[in-house]
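[1] got a sequence here, can you model it:
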Amino acid sequence: MAWHKLASTLAAAGVALLAANAAQAQAPAADFPGSKPITFVVPYPPGGFNDTLARTVSDRLSKSWKISAVVDNRPGGNTLIGNNLVAAAQPDGHTLLITPLPFSALPGLYGGKLNYDALKDFAPVIWAGSTQNILVVRESLGIDSVQAFIDYAKKHPGKLNYGSTGSGSSNHLSMELFMQMTGTEMTHVPYKGSAPAVVAMLGGEIDALFDNIPNLSQHIKGGKLKALAVTGSRRTPLFPDLPTVAEAGVPGYEVNVWFGIQAPGKTPPPVVQKLNAEIARLIRQPDVVKLFGDQGVEVVASTPEAFFELVAAEVPKWTRVIQEAGIKVE
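    Below is the predicted model of the structure:
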């Protein structure tokens, strides 16, 4: 696809930019973090894995570096309130942004209306972890496979309702990509968060939902929701009998839900590297790996360069999906 070529070009440019910044850095990060607090901005309300990531890292970082590390929840504006705050913050490594997959959809949703450039105004620190979405359907539909779901949707175009946590969310994009690749049509019903979307699913208000493993696992295990498949490239250890969507009849389908941490764009590379090394060490600790794993999230702990390459590939991918679907901000 064309976005692969664009992603490769962007990634190469990003690596060159990181190298140039490193060469221009005047001094190492020997004095960082100093005595100034580090703030993790979460562009969502408390609760959910974004919050878990921020509080886990901030708690352990405050202990290991003997500094104040705090979490600042800044929900609203489809995450733009928090994103804008960090993009405009002092680039000294003391203000960091929790960054999940929907960050890469915003350029496609808003075009030139964003107050920042997603690939220039942030310095990727670390790709912390990844999970998957699970496709669940209403039990009373009597559907027990992805193919049966596709067949039903084709026989009843536009009649099935699917939920999401809003335009550009990972569950919304997962279904839009699914519909594009299967030639199906369903009606989008956005909710203000995962919790109300799941409640609507449990109450039979909607017929289908893609959502993160941590948000659905207890309801699937309790038999309240019928799970059909996971969106990643391989099965999840939490539900080893569930096929991937690709295995179940949609070859090439893949959505990996990622979580990362970024700093303002002009943060000195030595500071970024120091943050990366310590955060990677902290989230690789066995108790954190288990904490995340119990929620269906696999620790990645990447380099800054690898996280940049991920975002650089995701932005054109989701821009294409959004443009082809004609998605508008709701």
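
[2] from here on, just use CA atoms for contacts and neighbour counts.
    Will do.

[3] can you confirm residue 17 is in a helix?
    Yes - with DSSP: H, G, I helix; E, B strand; the rest coil as the criterion, residue 17 is part of a helix.

[4] before we compare anything, build this one as well:
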Amino acid sequence: MKSSIIRKLAAALAAATLCAPVLAQDGGPTRIVVPFAAGGPIDVTARVLAEAVQGDLGTVIIENRPGAGGNIGSAVVAKAAPDGKTLGVATLASHAVNPWLYKSMPFDAEKDFEPVTLMVYIPNVLVMNSEKARELNINGVQDLIAYAKANPGVLNYGSGGNGSGGHLAGELFRRQAGVDVVHVPYNGGAPAQLALLSGDVHFTFDNLATAAPNIRAGKLKALAVTTTERSRELPDLPTMQEAGMKNFSISTWWGLVVTAGTPAETVEKLNAAFTKAMKDPKVQERFKGLLVEAVPSTPADFGKLMADERARYKEIVELAGARVD
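    Modelled structure (predicted):
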């Protein structure tokens, strides 16, 4: 009896020893670093995907590291071990605008990351406080331009801060329309939207996911979307180009990256898991509820998008004269 027990204990010990390298190699849960605060569309979409890929990747946790326009969280990913266990959400701000906006960056947006997949690509939308629009008899983009030209320096627009997407879109509008409007920067997109709703500013360029609920509630008047194609969510709303603003195209996007040097087969495994999740009808429905569309891509296509956007926003940031020291 005693020898039988000893044999069983020895077998159990041997099995545990065989399992140990597997557990060590696994390295614990995968994390997705979201470089913005919890609760916004970027954070929520990351959480939806973290839940959806657990069948393929095991436990996936979200780690919010907000600050410096996405730079703090992105720096965490840049400095992580290149083992595929740390992903980051790369955004228009962190990976296309900030390299030209900040005097000093804690990472190299081009060299410190490997693209995994695009997640979301959505329009920005030019919106006015509805009451102000009625008061000023502004029903479209050309009405806004005409009023601004007739009343230089009277209209103002809010943004989430100097160098934010809303600021750059507003500056592009000001330059292309040839109008004198005043930029009012706020400490983030939420305060800028509150200022618009309260009538403290006349208009903003906001992402559609954030603005749409207030558009539908009648609190904001949408004048145009900033992409070259109309939005599926607001199909009757013209584009800025249709409204007479030639070559005006600005949108919001975000996707997943890992640390540079992560093995190609690991990147492909992550891409397969996340693109599979984004094609799941349940995930697509949850994204739709946030007024965004899941747009999975290959790593190469997402890398090209980020490179193209960095090149484009270099010119836009220089045009705006925005700088953060």
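
[5] so who does residue 243 of structure 2 touch?
    Neighbouring residues of residue 243 of structure 2 by CA atoms under 8 Å, 6 or more residues apart in numbering: 140, 141, 142, 224.

[6] three-state assignment of the last one?
    For residue 224 of structure 2, the reduced secondary structure class is strand; criterion used: three-state DSSP.

[7] for residue 252 of structure 2, see how far away it is.
    15 Å (CA to CA, to the nearest Å).

[8] give me the more crowded residue out of these two.
    Counted by other CA atoms under 10 Å, residue 224 of structure 2 and residue 252 do not tie: residue 224 has more neighbours, with 25 against 19.

[9] so the longest strand along structure 1 corresponds to what in structure 2?
    Assignment by DSSP state E gives strand 122-137 as the longest strand of structure 1. Residues 113-128 of structure 2 are matched to strand 122-137 of structure 1 when aligned by TM-score structural alignment.

[10] just stretch 270-282 of structure 1 next, same as before
    Counting by TM-score structural alignment, stretch 270-282 of structure 1 corresponds to 265-277 in structure 2.

[11] all helices of the stretch 151-300 of structure 1, in order?
    With helices called from DSSP state H, counting those that start in this stretch, the stretch 151-300 of structure 1 shows them at 170-182, 194-202, 213-221, 269-283, 286-294.

[12] which strands or helices does the last one pack on?
    The criterion is 3 or more CA pairs under 8 Å, 6 or more residues apart in numbering; DSSP states H and E, and the helices and strands that helix 286-294 of structure 1 contacts are strand 298-299.

[13] give me the contacts around the strand it packs on.
    128, 129, 130, 131, 283, 284, 289, 292, 293.

[14] and the residues you listed, which are buried?
    Neighbour-count burial (16 or more other CA atoms under 10 Å) applied to the contacts of strand 298-299 of structure 1 gives 128, 129, 130, 131, 283, 289, 292, 293.

[15] closest one to residue 170 of structure 1 out of these, please.
    Closest approach to residue 170 of structure 1 among those (CA to CA): residue 131, at 11.1 Å.

[16] now that closest one: how far from residue 115 of structure 1?
    Distance from residue 131 of structure 1 to residue 115 of structure 1, by CA to CA: 29 Å.

[17] one more: residue 161 of structure 1?
    Distance from residue 161 of structure 1 to residue 115 of structure 1, by CA to CA: 33 Å.

[18] and if you look at residue 219 of structure 1?
    Taken as CA to CA, the span from residue 219 of structure 1 to residue 115 of structure 1 is 39 Å.

[19] how about the strands in structure 1?
    Under the criterion DSSP E, strands of structure 1 are mapped to 38-42, 69-73, 95-100, 122-137, 161-164, 187-190, 208-212, 226-230, 256-264, 298-299.

[20] for residue 322 of structure 1, which of those strands is the nearest?
    Ranking these by proximity to residue 322 of structure 1 (CA to CA) places strand 187-190 first, at 13.6 Å.

[21] ok, average deviation of the closest one from structure 2?
    On superposition with structure 2, the mean distance recorded for strand 187-190 of structure 1 (mean CA distance after the TM-score superposition for structure 1) is 1.8 Å.

[22] tell me the counterpart of residue 100 of structure 2 in structure 1.
    Looking across to structure 1 (by TM-score structural alignment), residue 100 of structure 2 lines up with residue 108.

[23] pull the contacting residues for that match.
    Taking CA under 8 Å, 6+ apart, one finds 315, 316, 318, 319, 320, 322, 323 in contact with residue 108 of structure 1.

[24] which of those are buried, as a ChimeraX select command?
    Restricted to buried positions by 16+ other CA under 10 Å, the ChimeraX selection for the contacts of residue 108 of structure 1 reads:
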select :315,316,318,319,320,322
